[in-house]
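# Just need the structure, nothing else, for what follows:
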Amino acid sequence: MTGGVLLTNTTTVSSYAYHAHGRYEAIADSFLYGDHAYPINSTDKSRVRLDILTPMMEELDAMQRTYSRVFVARFDLRLPSGTAVETGNEWIRQLFKKLRERLKSKHRRPESITSPIREFAYGWVREKEKAKQVHYHCWIALPHRQVRSIGTANCGLGGAITEVWCDLTGGKPSLVEFPGGEYIILRGEPETLEEPVWRISYLAKERGKFSTGQGDRLFSTSKLRHKYPNT
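Presented below is the predicted three-dimensional model:
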């Protein structure tokens, strides 16, 4: 990959990088969103991709317009050995579809969630480091009044995620990992977003990303920002 023309956006300096199937814009300093500059998890060898981080930030912004207090958590998903990229991508699409169905249900949602959840946001990226199986880094944001913890692989929201992923893949609970880090975002207090953005910016790092050239998604998010646009 090679660098392109430098662009400036107040405190953010970005440049284009090119690969076999296109290009993307990346930053190495802070991420400016609205009137706030957020620290990002970048290194000299792996900057942060704006095409990934920006829509994820827009989803968090849409959640704040919907709920005054938002709970955010991270989790990681692995695939059984030999799983094709298109299969893994379809499984993760189905995961969030089935989670949405459960969270909205009066009877099938996790016991720790006392009432149906109508809106939530999420994002995922696909990665493959050297000599490692393809895996997915994910985040999810929900109303804090209904979700106070992600739980574990055996209970709560974490239990639902694990159960659905195991059903889809035919794998074991060890395919799901909860790396820690749970956050509460408060509407109108951008400093409460700093830690979540730092964690989510890791998902947008350059390292580990690859394109098949076959139209398979490298990342995706919910579409809450289209339902609740920032006007």
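
# From now on I want contacts and neighbour counts done on CA atoms only, so please keep to that.
Fine.

# May I ask you to confirm that Arg207 is in contact with Arg49?
No - here Arg207 lies out of contact with Arg49, judged by C-alpha atoms under 8 Å, at a distance of 10.0 Å.

# With neighbour numbers in mind, choose between the two.
Arg49 (25 against 17; other C-alpha atoms under 10 Å).

# out of everything not next to it in sequence, what's closest to that one?
Ala26 (4.3 Å; C-alpha to C-alpha, 6 or more residues apart in numbering).

# and what of Ala73?
Nearest residue to Ala73, sequence neighbours excluded (C-alpha to C-alpha, 6+ apart): Glu182, at 4.7 Å.

# Tell me which residues touch Asn9, please.
Neighbouring residues of Asn9 by C-alpha atoms under 8 Å, 6 or more residues apart in numbering: Leu32.

# Could you measure from it over to Arg187?
24 Å (C-alpha to C-alpha, to the nearest Å).

# Check His144 too.
From His144 to Arg187 the distance is 12 Å (C-alpha to C-alpha).

# what touches both of those two?
Common neighbours of His144 and Arg187, counting by C-alpha under 8 Å, 6+ apart, are Arg69.

# Regarding the protein, what is its longest helix?
helix 85-104 (DSSP state H).

# What helices and strands are in contact with the helix or strand just after that one?
With elements assigned by DSSP states H and E, the helix or strand that comes after helix 85-104 is strand 121-127. Identification of packing neighbours for strand 121-127 by 3 or more C-alpha pairs under 8 Å, 6 or more residues apart in numbering; DSSP states H and E yields helix 50-66, strand 135-143, strand 219-221.

# how about these in CSV, adding mean neighbour count?
Shown next, in CSV, are those (neighbours: other C-alpha atoms under 10 Å):
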stretch, mean neighbour count
helix 50-66, 20
strand 135-143, 21
strand 219-221, 20
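
# Adding distance to Arg102, write those out as CSV.
Shown next, in CSV, are the helices and strands packed on strand 121-127 (distance: least, C-alpha to C-alpha, whole Å):
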stretch, distance to Arg102
helix 50-66, 19
strand 135-143, 13
strand 219-221, 18
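
# Among these, which comes closest to Gly88?
Closest to Gly88 of the helices and strands packed on strand 121-127 is strand 135-143 (C-alpha to C-alpha; 8.7 Å).

# One more, so I can put them side by side:
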Amino acid sequence: MKYVSYQDYIEHFGEIFEVQAKPSGIHTAPLKAFIDELNFMLSKHSRVFLFRFDLRFADDNILTDNSKIITIFIRRLRRFIEPHYKTKDLAYSWARELEKAKHQHYHFVLMLDGNRINHPQSLCKKIRQIWFEISGGSPYWSKWYCFHRTDDNLRSAAVKHVSYIFKVRGKGYKPKQARDYGHSRMDTRR
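Next up, the predicted model:
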């Protein structure tokens, strides 16, 4: 059973983060996994670039029965990022959603070395190209941050902004083979 919180904050390893839990509640385990990914990136890099965007399908009637399409997207994105930004450190979290209108989409948050990238302009072009080639759809740009590891205010703002993707609403409407959430698990790749 997934734990759902309706509180305006979450505690993780002694730190308190403000979150967007209302009105549907928030799944705490995947949110904490995202915070772990962010903290790992901050432990490796003095600055982190964090970018949240949504991936929509061209046809609103598309329903995938597994998570293969997001795996393909990540693989192609990695093939661009590693040589372009000269880094192998690509952390991410994603959420699969199917809202009341029954349009499946993905929320995605990407984290990179902020010393290698500080603006998403060329990254946006490549994300748009990759997602269009895979799905025929287009991304929606949400917000990006680039902050130093000592900037707790911006880090907290980024966590609050990203917490939206872990909301309960829109989750669970999937076949058994599909997942609601995914993470890069950077801390296991040391």
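
# What does the TM-score come to for these two?
The TM-score (TM-score structural alignment, normalised by the length of the second structure) is 0.91; 188 aligned residues with a C-alpha RMSD of 1.7 Å.

# Can you tell me what Lys44 of the second structure aligns to in the first structure?
Under the alignment (TM-score structural alignment), Lys44 of the second structure pairs with Thr66 of the first structure.

# hmm, back to that, in the second structure, what sits opposite the residue nearest to Ala73 of the first structure in the alignment?
Using TM-score structural alignment, Glu182 of the first structure sits opposite Trp144 in the second structure.

# Just give me the neighbour total for its match.
Neighbours of Trp144 of the second structure using other C-alpha under 10 Å come to 18.

# In space, what's closest to the match of Lys44 of the second structure - neighbours in sequence excluded?
Tyr228 (7.7 Å).

# still on that earlier bit, nearest to Glu129 of the first structure, out of the helices and strands packed on strand 121-127 of the first structure?
Closest among those, using C-alpha to C-alpha: strand 135-143, at 9.0 Å.

# picking up where we left off before, and the helices and strands packed on strand 121-127 of the first structure: which comes nearest Val72 of the first structure?
Here strand 135-143 is closest among those (C-alpha to C-alpha), at 4.4 Å.

# so where in the second structure does the closest one end up aligned?
Going by TM-score structural alignment: strand 135-143 of the first structure matches residues 105-113.

# distance from the matching stretch to the first structure after superposition?
Overlaying the first structure shows stretch 105-113 of the second structure at a mean distance of 0.7 Å from the equivalent residues (mean C-alpha distance after the TM-score superposition for the first structure).

# ok, residues contacting that stretch?
For stretch 105-113 of the second structure, contacts defined as C-alpha under 8 Å, 6+ apart pick out 38, 41, 45, 47-57, 87, 89-98, 162, 165.

# Please list only the buried members of those residues.
38, 41, 45, 47-57, 89-98, 162, 165 (16 or more other C-alpha atoms under 10 Å).

# Relative to Lys86 of the second structure, how far out is the most centrally placed residue in the second structure?
Closest residue to the average C-alpha location of the second structure: Val109 at 2.4 Å, with C-alpha atoms, centre = their mean. Remark: distance between Val109 of the second structure and Lys86 of the second structure (C-alpha to C-alpha) = 20 Å.

# Map Ile92 of the first structure across to the second structure for me.
Checking TM-score structural alignment: Ile92 of the first structure goes with Ile70.

# residues near that match, how many?
If we define neighbours as other C-alpha under 10 Å, then Ile70 of the second structure has 19 of them.

# List the contacts of it.
Residues in contact with Ile70 of the second structure (C-alpha under 8 Å, 6+ apart): none are found.

# before we move on, what about Leu50 of the second structure?
Leu50 of the second structure touches Val109, Leu110, Met111, Leu112, Trp144, Tyr145, Cys146, Ala158, counting by C-alpha under 8 Å, 6+ apart.

# Just give the nearest non-adjacent residue to the residue nearest to the centre of the second structure, would you?
Spatial nearest neighbour of Val109 of the second structure, chain neighbours left out: Arg52 (4.2 Å); criterion: C-alpha to C-alpha, 6+ apart.

# same thing with Asn66 of the second structure?
Ala178 (3.8 Å).

# aligned partner of that neighbour in the first structure?
By TM-score structural alignment, Ala178 of the second structure lines up with Asp216.

# SS state for that match?
coil (DSSP: H, G, I helix; E, B strand; the rest coil).

# Near it, how many other residues are there?
For Asp216 of the first structure, the count of nearby residues is 13 (other C-alpha under 10 Å).

# I'd say it and Thr87 touch.
No - between Asp216 of the first structure and Thr87 there is no contact under C-alpha under 8 Å: 9.9 Å.

# In contact with the alignment partner in the second structure of Met56 of the first structure, which residues?
In the second structure, the residue matched to Met56 of the first structure (TM-score structural alignment) is Phe34. Phe34 of the second structure is in contact with Tyr92, Ser93, His183, counting by C-alpha under 8 Å, 6+ apart.

# Just give the closest residue to the equivalent of the second one over in the first structure, not the sequence neighbours.
Same thing as Ser93 of the second structure. Counting by TM-score structural alignment, Ser93 of the second structure corresponds to Gly123 in the first structure. Distances taken as C-alpha to C-alpha, 6+ apart put Thr221 closest to Gly123 of the first structure, at 4.1 Å, once the chain neighbours are dropped.
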